[in-house]
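J.: predicted model and sequence below, questions to follow.
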Amino acid sequence: MPNNKVDIYKKEGQLMVKCENYKTAIKGQEADEYPLIPTIDKKNSYQVKTEDLRQALAQVVFAVSTSESRIELSGVLFHFQPERLVLAATDSYRLAEKDVKLKSGQGEEKKIIVPAKTVQELLRIISSVRAEEMTEEEREVRIFVTENQVMFSVDGIELISRLIEGQYPEYKQIIPQQSETVCYLERVELIRAVKAASIFSKSGINDINLDFPAGKNLVVITSASSQAGENVVELAAEMKGKDNGIVLNYKYLLDGLNNIDSERIKLETINCNTPCILRPEKASDYLYIIMPIKQ
């Protein structure tokens, strides 16, 4: 339309848009038919810094299950504790967990499951907010929780969603409390090696082998396919513990590596049949677990 005055008005159930020689009629429905916007009790809320929540959600939402067979896994767990918020997501093949410091909260422990689509929309909203133009108080997300709904409020925008009903799995029990082998590697170098190995992984299995020879301070990444050939990459690493090895889905491994904001990562494993843990080298607020491919 021309860069001029635009007239917008309603006429006989239609929205009329007029600007000079342009005329448009858009059919619509009566406003009375629009669903009622739910009301949320705003007496008590949890508060977290906008950037902290944005980063935390991005680091876990990718691990949410896309299957509808277990509805409770199709969302992100929000576990509110007196001074922190723990976010977790899993599809039963891998798990991501992130701790976020709460600025303030109700002081009571509470668990809710927020649908993945809601989390993705919240991420879009938060990412569009210009933090440099906001006051310190405005750089916070306020979270209000009721029995079956949640509301996120940031920069004058309110996002309301229903919660997923059901019991989230007690995932803590699958997190290994000890390890036989600990390895420290450069994250970018490992990503490059995994991408190279992925070309030769078996189609549909996406398997690559990670071997940790004791006393050699290196990781050997291999893959082989009867159709494509084979690939071997040796990466320098700081090794502690026993000779070990594990087979992983390279796609799951790359997802975790791409969401760790650290130059070096810490990889822990017990044996080829137990979960592998990835963490930032010097931070304890994030972990990513991958179940092995059993040969």
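T.: Cool, the structure landed. Numbering: from 1, shown residues only.

J.: all contacts plus neighbour counts: C-alpha atoms, from now on.
T.: OK.

J.: which residue is the nearest non-sequential neighbour of residue 67?
T.: Leaving out its chain neighbours, the residue that sits closest to residue 67 by C-alpha to C-alpha, 6 or more residues apart in numbering is residue 74, at 7.1 Å.

J.: the one you found and residue 62 touch, don't they?
T.: No: applying C-alpha atoms under 8 Å, one finds residue 74 not in contact with residue 62, separated by 10.7 Å.

J.: those two: which is more packed in?
T.: Ranked by neighbour count (other C-alpha atoms under 10 Å), residue 74 and residue 62 place residue 74 first, with 24 against 21.

J.: contacts only, for that one.
T.: Going by C-alpha atoms under 8 Å, 6 or more residues apart in numbering, residue 74 touches 64-68, 91, 115-116.

J.: ok, these vs residue 99, which is closest?
T.: Proximity of these to residue 99 (C-alpha to C-alpha) peaks at residue 64, which lies at 16.8 Å.

J.: the closest one and residue 88, how far apart?
T.: 9 Å (C-alpha to C-alpha, to the nearest Å).

J.: okay, pairing it with this:
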Amino acid sequence: MKVICQQEKLNFGIQTVSKAISSKVIEPIYGNIKLETSNNNMRLIATSGDISIEILIGVDSVEKEGSITVPSRELGNLIGSFNSGKVEIESDDIKLITITSKGCHYQLNGLPSDQFPSMQKTISEDLITINQETLKNMIKETFFAIAPPDEVRAVLKGSLFEIEGENLTVVSADGRRMAKKTGKLLNSPGKNFEIVVPKKTLNELIRILSEGSEEEVNIFISDSQIDFHIDNIRILSSIIQGKFPNYRQVIPTHCEQSLRINKENLYKALKRASFIAQDLESPNLVKFKVHGSQIIITANTQDVGQAYEEVDLEEPAQSLDIAFNAKYLIDALSSMATTEIIFELSNPVNPGIIKPAQREDYLYVIMPVRLK
């Protein structure tokens, strides 16, 4: 293999695919990036086994076609430190790769590409198409509610993708909160189904999907994999096996009152109060006292201090004392694209609902903290 390409394109490609590589590599080949040339393009692929990322970049010229795998860390550090301009890569397609750029000359030891796991095409007739910005926003507004790594139930370590007719609904839950957002598909498979997409895959999608882009994402789905095609990038991921809990059962069908609140005012008040809410037994605990046209937010930690905040409501509300985990509220408010929210509450033990005041595509359910 012998190819000449631009440092900026090559560096972008390496940084894009290297995110697929696990921090705990099971075999040396899984720590490598596969470089493969054809026509006037170079294909870069990295994998952990559970997720693979591929990108196709344009090059200046391909003098000799071929392929090899190179350690991701060394290749990324080296190319990232070069100045912009031309980079020449030459390999014997077995082990040795030579990299040259403006007076710099390096050799790296690689591994033959035939040892690299193949990135098979997903065999599926179930294709859905969605706008890039729509999918990015759906993931961003639900991602934070995915359960932590120590969660026993594997299906909660990812987000539910539920396809119904022409709609895609993304749901994340951890047993204490649930975020749900629905978006319109540009193309649907003509049948309803559900899959659970791992958190790592969703994190890479947030990073790769373009903000404000009108371009489309094609998604192929099989029984065991989901395959995202985004411009010149492809993400192939395993899906989490198992049945996602019935999220509809946790959505209250009736709430006693609806509070209309400026989102930014509530967010800033909670953020400040959370600096004080550091009690070891009840971390992030804040108390709400709904009274008249205000919510009074308080926090008290013996060795830290006290917090008191007043947040105005647009209309008077029924009196209510209730407590929440401030972090769970802050997570939702910081992810929600809206200026005003509706906070639906009933009593100190039943879940509350937060949703944007001007749209109906998003809903967040949060359990209150029961006070002793």
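T.: Everything's here; your move. No experiment lies behind these values; they were computed from the predicted model shown.

J.: quantify their similarity with the TM-score.
T.: In this superposition the chains share a TM-score of 0.91, using TM-score structural alignment, normalised by the length of the first structure; 286 aligned residues with a C-alpha RMSD of 1.9 Å.

J.: one step back: and the residue nearest to residue 67 of the first structure, what pairs with it in the second structure?
T.: Here residue 74 of the first structure is matched to residue 157 in the second structure, going by TM-score structural alignment.

J.: likewise residue 101 of the first structure?
T.: By TM-score structural alignment, residue 101 of the first structure lines up with residue 184 in the second structure.

J.: check contacts around its match.
T.: Going by C-alpha under 8 Å, 6+ apart, residue 184 of the second structure touches 130, 166-168.

J.: how about 7 Å then?
T.: By C-alpha atoms under 7 Å, 6 or more residues apart in numbering, residue 184 of the second structure lies in contact with 166-168.

J.: ditto for residue 7 of the second structure
T.: The contact partners of residue 7 of the second structure, taken as C-alpha under 7 Å, 6+ apart, are 79, 84-87.

J.: which of these ranks first by neighbour count?
T.: Going by other C-alpha under 10 Å, residue 87 tops those with 22 neighbours.

J.: ok, average deviation of the helix or strand where it lies from the first structure?
T.: Assigned by DSSP states H and E, residue 87 of the second structure belongs to strand 86-91. Average distance, strand 86-91 of the second structure versus aligned residues of the first structure after superposition (mean C-alpha distance after the TM-score superposition for the first structure): 3.0 Å.

J.: show me which of residue 64 and residue 88 of the first structure is the more surrounded one.
T.: residue 88 (29 against 23).

J.: could you find the closest non-adjacent residue to residue 154 of the first structure?
T.: residue 141 (5.0 Å).

J.: how far away is that neighbour from residue 69 of the first structure?
T.: To residue 69 of the first structure, residue 141 of the first structure is 32 Å away according to C-alpha to C-alpha.

J.: repeat for residue 260 of the first structure
T.: Residue 260 of the first structure sits 29 Å away from residue 69 of the first structure, going by C-alpha to C-alpha.

J.: tell me which of these two has more neighbours.
T.: Each of residue 260 of the first structure and residue 69 has its neighbours counted (other C-alpha under 10 Å); residue 260 has more, 19 against 9.

J.: contacts only, for that one.
T.: residue 280 are the contacts of residue 260 of the first structure under C-alpha under 7 Å, 6+ apart.

J.: which position in the second structure pairs with it?
T.: Aligned by TM-score structural alignment, residue 260 of the first structure pairs with residue 336 of the second structure.

J.: try residue 285 of the first structure
T.: In the second structure, the residue paired with residue 285 of the first structure is residue 361, using TM-score structural alignment.

J.: again, but for residue 143 of the first structure
T.: Matched by TM-score structural alignment, residue 143 of the first structure corresponds to residue 219 in the second structure.

J.: can you check residue 186 of the first structure too?
T.: Residue 186 of the first structure maps onto residue 262 in the second structure, by TM-score structural alignment.
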